[in-house]
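> Prediction below, plus the sequence it came from.
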Amino acid sequence: MSDAEPMDSAAVWLAYTTVGNEADAQTLAHRLVQEQLARCVTLLPGARSVYVWQGQLETTPEVLLMVKCTDAQRHAMKMVWTDLHPYELPELLFVKADDGHAPYLDWIRGV
């Protein structure tokens, strides 16, 4: 999606990211909600990521954050992500929530 594409005010998105510990997860979640970049953040400790970083195979314990947001919040989050996230190369993946419990989706939208 390009920055020039119009926003869809009805769209709800799930964003996924990981951080290395519970303290960083709490800090990031609170900032996202307090700065109105997300409506809700769910923290899932106990994740383990396996990946290659700088030529080395890594296995790292992490906390997964599941972020619920609107399209406007998604755009704003992308603009400041590297300033908010503690990692050098922070994960940020968006999945559009095409369906769900209508009252919950309305709450995410602020309706």
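Sure thing, it's come through. Numbers count the residues shown, from 1 in each chain.
> make it CA atoms for all contacts and neighbour counts henceforth
OK.
> roughly how far out does stretch 104-111 sit from the chain middle?
Average the C-alpha atoms of stretch 104-111, do the same for its chain, and the two points are 17 Å apart (C-alpha atoms, centre = their mean, to the nearest Å).
> Okay, one more to line up with it:
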Amino acid sequence: MATIALVHVTFADAAEAERIGSTMVAERLAACVTIHPPCRSIYRWDGKMERGQEIPATFKTAGIRAGRLRAAILRLHSYELPVIETTAAEVDASVADWVDEATH
């Protein structure tokens, strides 16, 4: 087993998720991005309860590149305060090798 980083982000719409996801893969900051179906989010913002549809996405990257990926997403994201969560994930060594190769 080996470890990679999963970076989870929600976007305002599918076009933004696709644009940022494609950019991160093209710039080799992520090996791939999985764009999920829309979800409903309920959150508190500026003292009010808000509800809205968002598009979640999960980026796979090497652990040592997760910080650079997060910074790049933050620069391109439309939200004032995007939540960018990073989790370590155990994967087969061959998957970790592919992620490392794809993000070099």
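Perfect, I can see it now. Note that the structure is predicted; figures quoted are calculated from it, not measured.
> Number of residues surrounding the residue mapped onto residue 91 of the second structure from the first structure?
With TM-score structural alignment as the matching criterion, the partner of residue 91 of the second structure in the first structure is residue 100. Burial of residue 100 of the first structure is recorded as 9 neighbouring residues (other C-alpha atoms under 10 Å).
> mind checking the SS state of residue 100 of the first structure?
Reducing the assignment to helix, strand or coil with DSSP: H, G, I helix; E, B strand; the rest coil, the entry for residue 100 of the first structure is coil.
> Then the one 3 residues further on?
Using three-state DSSP, the structure places residue 103 of the first structure in helix.
> Tally up the residues packed near it, please.
Applying other C-alpha under 10 Å, we find 10 other residues in the vicinity of residue 103 of the first structure.
> How about residue 82 of the second structure?
Using other C-alpha under 10 Å, residue 82 of the second structure has 14 neighbouring residues.
> Check the gap between it and residue 14 of the second structure for me.
Residue 82 of the second structure sits at a distance of 15 Å from residue 14 of the second structure (criterion: C-alpha to C-alpha, to the nearest Å).
> Then residue 52 of the second structure?
As defined by C-alpha to C-alpha, residue 52 of the second structure lies at a distance of 14 Å from residue 14 of the second structure.
> Need the counterpart of residue 23 of the first structure in the second structure.
Looking across to the second structure (by TM-score structural alignment), residue 23 of the first structure lines up with residue 15.
> Any figure for the gap between its match and residue 88 of the second structure?
Separation of residue 15 of the second structure from residue 88 of the second structure (C-alpha to C-alpha): 27 Å.
> And for residue 32 of the second structure?
Applying C-alpha to C-alpha to residue 32 of the second structure and residue 88 of the second structure gives a distance of 16 Å.
> So which of those two has more stuff around it?
When residue 32 of the second structure and residue 88 are compared for neighbours, residue 32 comes out ahead with 19 against 16, by other C-alpha under 10 Å.
> okay but that one is in contact with residue 62, surely?
No. Proximity of residue 32 of the second structure to residue 62 does not meet the contact threshold set by C-alpha atoms under 8 Å, at 11.0 Å.
> Need the residue closest to the centroid of the first structure.
If you average the C-alpha coordinates of the first structure and look for the closest C-alpha using C-alpha atoms, centre = their mean, you land on residue 15, 3.5 Å from that point.
> what's the mean gap between the helix or strand where the match of residue 23 of the first structure lies and the aligned bit of the first structure?
Using DSSP states H and E, the secondary-structure element containing residue 15 of the second structure is helix 14-26. Compared with the first structure after the fit, helix 14-26 of the second structure shows a mean deviation of 0.7 Å (mean C-alpha distance after the TM-score superposition for the first structure).
> Sweet, I'm off.
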